[in-house]
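Participant: Following is a predicted model, sequence given first.
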Amino acid sequence: MYRTILPYVLAWLSLVSAVKSEPVTLKALIEEALGTNPSIHAVEKRIETARARVPQAGAPPDPILRIDFVNLPGGSIDFGRTPMSGKQISLSQSLPYPGTLAAQGDAARQGVLALESQLLDARDHLRHHVKETYYDLVFHDQSIRITRENVRLFESIADRALARYEAGSVRQHDVLQARVALSLLKNRVTGFEAARRVDEVKMNGLLGRSAETGIEVESSVHVHSVAVSAQALTRVAEKDSKILRELTHQSRAWAAWETVAKKSGRPGFTLNLSYRQRQFVAGDPVSGDDFFSAGVGINLPIFRGRKQLAKAAEARANVAWLEARMVEERRRIETDIQRIVVELRLHAKEHDLFTNEILPQTEQALRSARSAYEGDLVNFSTLLNAQSAWLEAELMRFHHGIAHAKLLAELEAIVGVSLEDQTGQPGRTGAHP
């Protein structure tokens, strides 16, 4: 039986392994996050709640239907004993001051628009966080790969040093130094692996997945040169920033609530209509005819200063606060854009410097040190320093590429639009030179 099942089990495990090792693209992760992230779902539910309040806010109060048994004698329940007794049905309708309901409906609609802008902003920031975490995964994948390559190189160097020590051509210090360097490199790999696992947990949280789910990503990014100025980006941000839209709609909502408060401080109306059914009683001057009544009531806002005007003052204060927040947000956007543009240029230059100058120089120095060490022209420390310099140059080259990509993702979240069409030709980072 086991021999019959075993091939199927092995085939299934092979399929699972193949699926797990398939790298996922950044675009696929973003699409999944937008569809499964719990925070996005929470905002969507809040929008549904707010939309359900819109028709309520603009609706008038419900009419009141009332049934009365009026003017019954105390001795018995008899509608035919007095001409004023009867069964009465009444209908009343309260009507707020004209414009109050319209202002309440406008406030509710602006609240919905504010939440919709909040949802768009949350999606932009989710894209940013997914990109940032994705780039961290790429960085740690490449750091692990590069450092493991150096571990193998150091192992060969350590073996060579041991062979030369046994032959009596080098000191024992060289062997010990090689082993220490090798142990430090292995410890560095362990650190990168732990950091990558943290990135996986963070990404799974953004995707709404189990924290134990493994993630494989593509191992390259592109360095783009931003082709637009900080001033142009600031203008785009002020036009398309979802946070500014949200604050604008919140301000309009409070302005509408101020209108509601002011109009609520003016007299409203209550219309009444009633019909009384009567029986004929001897001596009734109208011979038992039924009665109709109609009336108008007006509420008197005698506490207007303590209630409605105070609410209007509260609404004005909230409008002023939101306007101040918009000024603050515009300044923050301008400052962040200026900072990011400067840092983008710095990392682009650093990446270009390491790619075209420092890394080739360290590779050449490493090859020279290896040849010189084999010919006993330099000591072992020189070889180790050359190897370490090449490793650091490779890691720094990739660090600047990843930092550039993360800053570009942050800039897109601030501006509120994709900057793919606003960048120059990309330069690739991540492939081993």
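Facilitator: That came through fine. Numbers count the residues shown, from 1 in each chain.

Participant: Going by C-alpha atoms from here, please, whenever you check contacts or count neighbours.
Facilitator: Will do.

Participant: Residue 141 touches residue 219, doesn't it?
Facilitator: Yes. Using Cα atoms under 8 Å, residue 141 is in contact with residue 219, at 7.0 Å.

Participant: Tell me which of the two has more neighbours.
Facilitator: Under the neighbour definition other Cα atoms under 10 Å, residue 141 and residue 219 were set side by side, and residue 141 has more, 22 against 18.

Participant: Surely that one is in a helix?
Facilitator: Yes. Under DSSP: H, G, I helix; E, B strand; the rest coil, residue 141 sits within a helix.

Participant: Distance check, it against residue 28.
Facilitator: 19 Å (Cα to Cα, to the nearest Å).

Participant: what sits up against stretch 330-350?
Facilitator: Stretch 330-350 is contacted by residues 223-226, 230, 233-234, 237-238, 244, 397, 400-401, 403-404, 407-408, 411, 414-415 when judged by Cα atoms under 8 Å, 6 or more residues apart in numbering.

Participant: quick one: it to chain centroid distance?
Facilitator: 21 Å (Cα atoms, centre = their mean, to the nearest Å).

Participant: Does the most centrally placed residue in the chain lie in a helix or a strand, and which?
Facilitator: The structure's the chain has its C-alpha centroid closest to residue 122; by Cα atoms, centre = their mean the separation is 3.2 Å. Secondary structure from DSSP states H and E places residue 122 in helix 100-166.

Participant: helices and strands around that helix, which ones?
Facilitator: In this structure, helix 100-166 packs against helix 26-36, helix 38-57, helix 172-207, helix 242-264, helix 380-415, with contacts taken as 3 or more Cα pairs under 8 Å, 6 or more residues apart in numbering; DSSP states H and E.

Participant: can I get these in a markdown table with mean neighbour count?
Facilitator: Listed next are these as a markdown table, based on neighbours: other Cα atoms under 10 Å:
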| stretch | mean neighbour count |
| --- | --- |
| helix 26-36 | 16 |
| helix 38-57 | 15 |
| helix 172-207 | 18 |
| helix 242-264 | 23 |
| helix 380-415 | 22 |
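
Participant: Please tabulate those in CSV, including the columns distance to residue 13.
Facilitator: Rendered in CSV, the data for the helices and strands packed on helix 100-166 read as follows (distance: least, Cα to Cα, whole Å):
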stretch, distance to residue 13
helix 26-36, 24
helix 38-57, 31
helix 172-207, 22
helix 242-264, 46
helix 380-415, 34
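
Participant: Comparison target below:
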Amino acid sequence: MKASSGGMRMHVPRSLLLLAALAIPGIPAHAQGDAPLPHATAVTAPTTTATPLGADIGGLLDHARNTNPSFAAQRAETAAARERVDSAGALPDPNVQVELMDFTNEMRGGGTTLVPGRVGETRYRFIQPLPGWGKRELQSRTAAAKAEQATAGLDAAWLDLALTIKQAWLRYYAADREAALARETLALLGGLEEATLARYRQGLAPQQAVLRAQREITSQRLAQVGIEQRRRGAVAALNGLLARAPHEPLAAPGEPSALPAALDLAALVARARAANPALAADERGIEAARLERERTWADRYPDYSIGVTNNRPRGEDQSWDLMFEVMIPLQQSARRAREREAAYMVTAADARRAATGSRLAGEIGAAWANFTSARETQRLLRGTLLPQAQATRDATRAAFETGRADFDAVLEAERQLVDTRMNLLQSEVEARMALFEIEKLVGESL
């Protein structure tokens, strides 16, 4: 919305000119719900999709899931953990030995050679190591638990990335709406300047009022520079999360979904304990630590090897040997240390899960308090302070028209209304920030 100086120089009476300059509408008060704030103009990239990139959070999340390099690395590590499940329970690779007996041929009166079949005797031996009973199954189960832990960690990493994107988009949204409010304020100040100039020419206002209006216009333009800088920074941050160039344009942010009227803290904590992926990762970590402890205990029992040997004496009939080998677990001190290590790892995993649960409850409580406070602030601003500021602005305009109020009173009334609208925007941003944090902690959208 812009005030046109050319339109205000049309052939209309001075009184109508003043009324037209002051008749800039504000945001209407709503008893319930979230009132939409004005949009700021943004440069949008050509697109063929129904929702341009940047207009809402959903499109950004879909784009980031496929393009964010950090999440791609986490996804590849999770896939690698899954592949380790099949190999964990596999048998060790066998060994093949070739033994050359009497390679100097002293017993047969020949020369030294390393060619099989030309020495005194050639032995071909095949050896297959065999882990003790149950060890392979424990290794497979441990790898499976670690793969599930990695999968839960991937879900937690996505929630962290989604929260970062939501917060960046919300800063983009706030800067866009601040820019719209700043443009409306600048248009209002332009109208007040014209009206004050008209009254000054008629001797009804001092020169200081004109200078004050011009100074306020300059201050508002400086404020617009800061707002635009924040907007560009938000766009660069979003593009960085989407693996795009910092200067690539985004569509103007649309209106987000309505905020819930209230949230139940006890229900949120219960949902977090049931669905939070970080807590699920700790649960899988406990299972993996316990299985690793069982596998360490299984090292008290020996491993085995079997072997088959083909003996080929030169010039004689070949024969076969069967070998059975047992590993003797003599290193008791080392094994006991590994068992104590595994037991401590189980204790650490249990403590880590408890710490995560306590942290989740505390963070949910803090975010819930922020959300509740911001929603109450919104209710008071929208239901009480905003209508009061609008009524004060309208009364001051009428008094200014009849000469019963000076320029400073009009400017102060308009400033209070703008500040109220900015506070309303800020409380909305705070409520959404808290809601996004809660969604991350409970592991789902609310």
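Facilitator: Cool, got the structure. Please read all numbers here as calculations on a predicted model, not as lab measurements.

Participant: which residue in the second structure lines up with residue 388 of the first structure?
Facilitator: Mapped onto the second structure by TM-score structural alignment, residue 388 of the first structure lines up with residue 415.

Participant: And residue 300 of the first structure, by the same measure?
Facilitator: Counting by TM-score structural alignment, residue 300 of the first structure lines up with residue 328 in the second structure.

Participant: With residue 120 of the first structure instead?
Facilitator: Under the alignment (TM-score structural alignment), residue 120 of the first structure maps onto residue 155 of the second structure.

Participant: Distance check, the closest residue to its match other than its chain neighbours against residue 77 of the second structure.
Facilitator: When the adjacent residues along the chain are set aside, residue 155 of the second structure lies closest to residue 277, with 5.9 Å between them (Cα to Cα, 6 or more residues apart in numbering). Residue 277 of the second structure sits 17 Å away from residue 77 of the second structure, taking Cα to Cα as the criterion.

Participant: and what of residue 298 of the second structure?
Facilitator: For residue 298 of the second structure, the distance to residue 77 of the second structure - Cα to Cα - is 29 Å.

Participant: How many neighbouring residues does residue 306 of the second structure have?
Facilitator: Residue 306 of the second structure has 15 nearby residues by other Cα under 10 Å.

Participant: from memory it sits against residue 125, does it?
Facilitator: No. Contact criterion Cα under 8 Å: residue 306 of the second structure and residue 125 do not qualify, at 10.3 Å.

Participant: Quickly note the distance from residue 257 of the first structure to residue 319 of the first structure.
Facilitator: From residue 257 of the first structure across to residue 319 of the first structure, the span is 10 Å (Cα to Cα).

Participant: Same check on residue 429 of the first structure?
Facilitator: 48 Å.

Participant: Could you do residue 199 of the first structure as well?
Facilitator: 41 Å.

Participant: can you pull the contacts of the alignment partner in the first structure of residue 428 of the second structure?
Facilitator: Aligned counterpart of residue 428 of the second structure in the first structure: residue 401 (TM-score structural alignment). Residue 401 of the first structure makes contact with 221-223, 347-348, 351, 429, according to Cα under 8 Å, 6+ apart.

Participant: Repeat that for residue 57 of the second structure.
Facilitator: Residue 57 of the second structure makes contact with 165-166, 169 under the criterion Cα under 8 Å, 6+ apart.

Participant: Give me the buried positions along stretch 91-100 of the first structure.
Facilitator: Buried residues in stretch 91-100 of the first structure, defined by neighbour count with 16 or more other Cα atoms under 10 Å: 92-97, 100.

Participant: no no, stretch 157-168 of the first structure
Facilitator: By 16+ other Cα under 10 Å, the buried positions in stretch 157-168 of the first structure come out as 157-158, 161-162, 164-165.

Participant: Name the nearest of the residues you listed relative to residue 248 of the first structure.
Facilitator: Lowest distance from residue 248 of the first structure to those (Cα to Cα) belongs to residue 157, with 64.9 Å.

Participant: From residue 333 of the second structure, how far off is residue 131 of the second structure?
Facilitator: Counting by Cα to Cα, the gap from residue 131 of the second structure to residue 333 of the second structure is 21 Å.

Participant: got the residue ranges for the strands in the stretch 301-446 of the second structure?
Facilitator: For the stretch 301-446 of the second structure, applying DSSP state E, counting those that start in this stretch gives strands covering 304-313, 319-326.

Participant: closest one to residue 81 of the second structure among the ones you listed?
Facilitator: strand 304-313 (28.0 Å).

Participant: quick one: the closest one aligns where in the first structure?
Facilitator: Going by TM-score structural alignment: strand 304-313 of the second structure matches residues 269-278.

Participant: Show me the contact partners of that stretch.
Facilitator: Residues contacting stretch 269-278 of the first structure (Cα under 8 Å, 6+ apart): 79-80, 83-97, 288-299.

Participant: are any of the residues you listed buried, and which?
Facilitator: 79-80, 83-90, 92-97, 288.

Participant: Give me the aligned partner of residue 110 of the second structure over in the first structure.
Facilitator: Residue 110 of the second structure maps onto residue 76 in the first structure, by TM-score structural alignment.

Participant: try residue 82 of the second structure
Facilitator: Using TM-score structural alignment, residue 82 of the second structure pairs with residue 51 in the first structure.

Participant: Hmm, that match is touching residue 114, no?
Facilitator: No. Contact criterion Cα under 8 Å: residue 51 of the first structure and residue 114 do not qualify, at 11.4 Å.

Participant: Fine by me, thanks again.
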